[in-house]
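A.B. asks: coordinates only, sequence not included:
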């Protein structure tokens, strides 16, 4: 209601007279196409860099000013464009990537022939290029759809594409851009994503907003191949911490291969900003792929944490449609269920192979907490000891040839100490990954000694994970027990939701939920998983139907059963405040080493922290 004011209705005006159908001119058509292809400066950069990659460039330099509003320039050393083809390159649907005979057999980034004419329709676009073997370079300029003649240019090789005054022809679009800083960040993210797709190509991103240009990102060409090439490029793009805490992924199913790097659950992020998917080397943002990634980590992370991963899907181009949207950021697979199953199973198998491993950032954070926020006092030259005196001091402080650990020392009284069993001493458990238990601190934490340092274990969190994994294993070995409802529950749903649920009725029955059709627009629920106890069937079915509509698959039932098992594990595990014997502590450490996913608890927190001898020496200023 619009009380007190004029009533606004699109139906209140008299019908307008019929207008004649007419053909839009090329300028208007290009501006319309630009609205889909060029959403923001980062979209233009993406199209131009992809053209450079298709041209076989070995090095690409990207420059921008004022967040891309006033200047964007992409220079490459690719094979270039002949002078007699420059004008054609600015025509709609003109491309060298495909011949148009098969739109499913696409093996290049670009293929629609819309980017360059769209950019020329909304700004001032200049293309300077020198084709391989050409005597001289040439350039062409188009301003808001008005094309100038081709003229000679000075250029050694490759192509330089310069776009100035973006949205000059459609100034209203400028109002929808964000701040220069936000647009520059989007450009940086686009370039980094493309750099991950092409490790063998060098990238440089330069901000020319000020008089002194600033290099915002650089990635030199990687000479290695395969997994090592990806690790080196990921180190350049995502940082050393990600690479050190990532596990290699390599799985294949029905002709589709999944490779890449996925971070340990303990190396999680607060937002989904470190998730990169590539389909046949093309960077994509597909909700089904992201949903499969989330499902693979669902058992290891809480809802407010997100995994980090760089994953590549390789398949026959005929099995995937990249011509879904002009921006080419979405894809459609011929068999999406196979792709989702490959991602979930491949990631879970790799995470299980990581065993009890936890991320190194956990130890770094612990070390930082020990150091505190204080600033170390400066050391002056007069305070430094001479080398002979320093060597003598270190020799005097060296440990005895037969050092005593906490468990062997009777003077250690601040912690719960148990002498290890003779068998544990005989096999020298300190050489094992989690070492030998030496003490229990505050009846909560196990202090273990390893060959290279110490390990601090949260006994409750670790045992909770062990119990949880054991419960899940027993549930997988046996069929999910079901309880029949005394009175079957009838749930009314939309017709399409009913169709989705009935299509996966066998899968739901395997998870303990038995349903059947009950007339049009209704489903009868006859049995539910016994482990869930009393279940409200209607909200459960609606959740499952929504997930099927959104992702094409459902994990709702499994997630609910896992949540019940997690609560059971929490109540059945070692409680904080309980004193443990040396045998119990060492048995817990050995079981952690043998159990997958024991490096994090059921909520994604780390179960243990390791500090090396070098870390301890730095804490006490010995290094």
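C.D. replies: Great, that's in hand. Computed from a predicted structure; not experimentally measured.
A.B. asks: Please count neighbours and contacts with C-alpha atoms only from this point.
C.D. replies: Noted.
A.B. asks: For the stretch 101-250 of the chain, which segments are assigned as strands?
C.D. replies: Ranges of strands in the stretch 101-250 of the chain, per DSSP state E, counting those that start in this stretch, are 124-130, 137-143, 146-147, 151-153, 158-164, 202-207, 214-219, 246-253.
A.B. asks: Just say which of the ones you listed is most tucked in.
C.D. replies: Most buried of the strands of the stretch 101-250 of the chain by mean neighbour count (mean count of other Cα atoms under 10 Å) is strand 124-130; its value is a mean of 26.
A.B. asks: on that earlier part again, mind putting the strands of the stretch 101-250 of the chain into a markdown table with distance to residue 24?
C.D. replies: A markdown table is the format used below for the strands of the stretch 101-250 of the chain (distance: least, Cα to Cα, whole Å):
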| stretch | distance to residue 24 |
| --- | --- |
| strand 124-130 | 22 |
| strand 137-143 | 19 |
| strand 146-147 | 16 |
| strand 151-153 | 29 |
| strand 158-164 | 25 |
| strand 202-207 | 38 |
| strand 214-219 | 42 |
| strand 246-253 | 48 |
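A.B. asks: nearest to residue 51, of those?
C.D. replies: Comparing these against residue 51 with Cα to Cα, the closest turns out to be strand 158-164 (10.0 Å).
A.B. asks: Any figure for the gap between residue 28 and residue 122?
C.D. replies: Per Cα to Cα, to the nearest Å, residue 28 is found 10 Å from residue 122.
A.B. asks: quick one, which of the two is more surrounded?
C.D. replies: Comparing residue 28 with residue 122 by other Cα atoms under 10 Å, the one with more neighbours is residue 122, at 29 against 12.
A.B. asks: can you give me the helices in the stretch 1-150 of the chain?
C.D. replies: Residue ranges of the helices in the stretch 1-150 of the chain, as given by DSSP state H, counting those that start in this stretch, are 26-37, 41-54, 86-89, 115-122.
A.B. asks: Included below, for side-by-side comparison, is a second structure:
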């Protein structure tokens, strides 16, 4: 560690503008994607309806951003390149921010580390151009152009070559720019975006029309893919002046990493631990371990309720009431997932169909050998009766040499249950899977996984209505904490008491654990208290105790549900299907796996060559 000599007083110097701009650029512009983000946000603030971005070599050689916004005059250009000069705020209230940019650092920072040229024309004014090389601003020159602004940044970090050593490959930097464009495009559905890299088009999103919710849905389908929208639940909730909208995917449409989570606050893309933790808590008991939810959520509130001036990159925010924002996200997600009922993602059925595909696929022009008509139920029943095997002599096993792995139950001729979402039970195979016929296909149900979720939801409902029973400790456990930690854990004592954990102050920084949840027979109280404190420090809230209790209820449900290998009658199978249709979150078991898959009749017919 370098220190100055103890007997020599260091000299305080005023840094020159070029050095100050390079330091600022280190905070604002980390990589080419950061430069693209700042320039595109400037275009959005200018009211652009179309933004075109071109990059070369991942943005290290060239970044060009063109927009059709309001533009700038010749008099505006030199001022735009001055530090802390902005048209977004007047400085009277740093919380009244309704724009992406407001710090006035992006353009001078980019000019300090690259070769920057700005060409712009405002309505009713002549076009003008200005250049910056190595931090030195050139004169304003006349230029031709349409209304709007073109910012061209060449040789990024040429003035700070050490930064170039930290750049990744061209491919990685290009991917980072693409991700940035996608995030911004999801925030502004009424704006068209294009991205070209090294002469090829990488991303295009045309401006959407219609109401905001419909425009967002169309834009997300374009950016995230139709699979996401087809398997997503709309979110629309409001609490204490904060509105939450967006789409959250079904638990069975999960990802192996947090790559499909996009959070916005007042239209600004953010990476916020509070909101990310709330998103995870909303899916707490419906996701398998190691899986991550997919969601695009937009929080909107009065700018006075959130501080976006936390970091120069403006990717972090701070809420005036963090608990209100977190509880809104958690409760809205849980409510939406519960209302989704028995839904499971369509990708589960697609994967099932893929498993049925033969290894050597037939050409699409394969001849069809079947008649292209679908017989009536009466005709099918008569046909099946004629094709039934007739034993040569009476035999107890209906002509089978050994016990079959599939059992077909006699069902009533009333096929009204076929019209139900999960259809009418027709068979049980391998004593674990229920085959049900629907109006337009068939459903395969894992009887144990499905019943496990049903029992789990009943246990949770009983616990919520009757409370979590607690058990008094013969000798209270004393946990020594700092005074600040003790105050923090005692601030949520009422919430912990509802879950059966009773604590109280014990003098100084110590707390006493008087009672613990009765169902948690082996509970390390001090370790749990410290884990909860870690959650409070990191996320502002903790669901750790609730998760422990839910884990016990889940285990109880697992042992109390229909086991694999149990034969079920037709009445029992249909009763299970009807209860699944009524029960929230029954589309996935307690461990996040799907409880049922659906195969459309048209897809089944395609497997057998009945249709193209």
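C.D. replies: Ah, there it is. Please read all numbers here as calculations on a predicted model, not as lab measurements.
A.B. asks: TM-score for this pair?
C.D. replies: Comparison of the two superposed chains (TM-score structural alignment, normalised by the length of the second structure) gives a TM-score of 0.95, and 597 aligned residues with a Cα RMSD of 1.9 Å.
A.B. asks: Determine which stretch of the helices of the stretch 1-150 of the first structure is the most buried.
C.D. replies: When the helices of the stretch 1-150 of the first structure are scored by mean count of other Cα under 10 Å, the highest mean neighbour count falls to helix 115-122 (a mean of 29).
A.B. asks: Can you check what angle separates it from strand 158-164?
C.D. replies: Going by axes from the mean of the first three to the mean of the last three Cα atoms, to 10 degrees, helix 115-122 of the first structure is angled at 30 degrees with respect to strand 158-164.
A.B. asks: so helix 115-122 of the first structure matches what in the second structure?
C.D. replies: On the second structure, the counterpart of helix 115-122 of the first structure by TM-score structural alignment is residues 106-113.
A.B. asks: Show me what residue 345 of the first structure lines up with in the second structure.
C.D. replies: Matched by TM-score structural alignment, residue 345 of the first structure corresponds to residue 331 in the second structure.
A.B. asks: Quick check, residue 424 of the second structure in contact with residue 438.
C.D. replies: Yes - counting by Cα atoms under 8 Å, residue 424 of the second structure touches residue 438, with 6.6 Å between them.
A.B. asks: Looking at those two, which one has more neighbours?
C.D. replies: Applying other Cα under 10 Å to residue 424 of the second structure and residue 438 shows that residue 424 carries more neighbours, namely 28 against 23.
A.B. asks: and the gap between whatever residue of the second structure lines up with residue 326 of the first structure and residue 305 of the second structure?
C.D. replies: Alignment note: residue 326 of the first structure maps to residue 312 in the second structure; criterion TM-score structural alignment. For residue 312 of the second structure, the distance to residue 305 of the second structure (Cα to Cα) stands at 19 Å.
A.B. asks: For the residue nearest to residue 305 of the second structure when sequence neighbours are not counted, give me its contacts.
C.D. replies: Spatial nearest neighbour of residue 305 of the second structure, excluding adjacent residues (Cα to Cα, 6 or more residues apart in numbering): residue 320 at 5.3 Å. Residue 320 of the second structure makes contacts with 305-307, as judged by Cα atoms under 8 Å, 6 or more residues apart in numbering.
A.B. asks: Which of the residues you listed sits closest to residue 117 of the second structure?
C.D. replies: Closest approach to residue 117 of the second structure among the contacts of residue 320 of the second structure (Cα to Cα): residue 307, at 32.2 Å.
A.B. asks: sorry, back to before: looking at the contacts of residue 320 of the second structure, state which has the most neighbours.
C.D. replies: Highest neighbour count within the contacts of residue 320 of the second structure, by other Cα under 10 Å: residue 306, with 20 neighbours.
A.B. asks: is it true that that one touches residue 318?
C.D. replies: Yes - Residue 306 of the second structure lies in contact with residue 318 (Cα under 8 Å); the separation is 5.6 Å.
A.B. asks: Identify the residue of the second structure aligned to residue 404 of the first structure.
C.D. replies: Under TM-score structural alignment, residue 404 of the first structure pairs with residue 381 in the second structure.
A.B. asks: What's residue 438 of the first structure aligned with over in the second structure?
C.D. replies: Match for residue 438 of the first structure (TM-score structural alignment): residue 426.
A.B. asks: how many other residues sit next to that match?
C.D. replies: For residue 426 of the second structure, the neighbour count with other Cα under 10 Å is 18.
A.B. asks: Look at it and tell me its secondary structure.
C.D. replies: With DSSP: H, G, I helix; E, B strand; the rest coil as the basis, residue 426 of the second structure sits in strand.
A.B. asks: Nearest residue to it in space, ignoring adjacent ones along the chain?
C.D. replies: Residue nearest to residue 426 of the second structure in three dimensions, not counting chain neighbours: residue 436, with 5.3 Å by Cα to Cα, 6+ apart.
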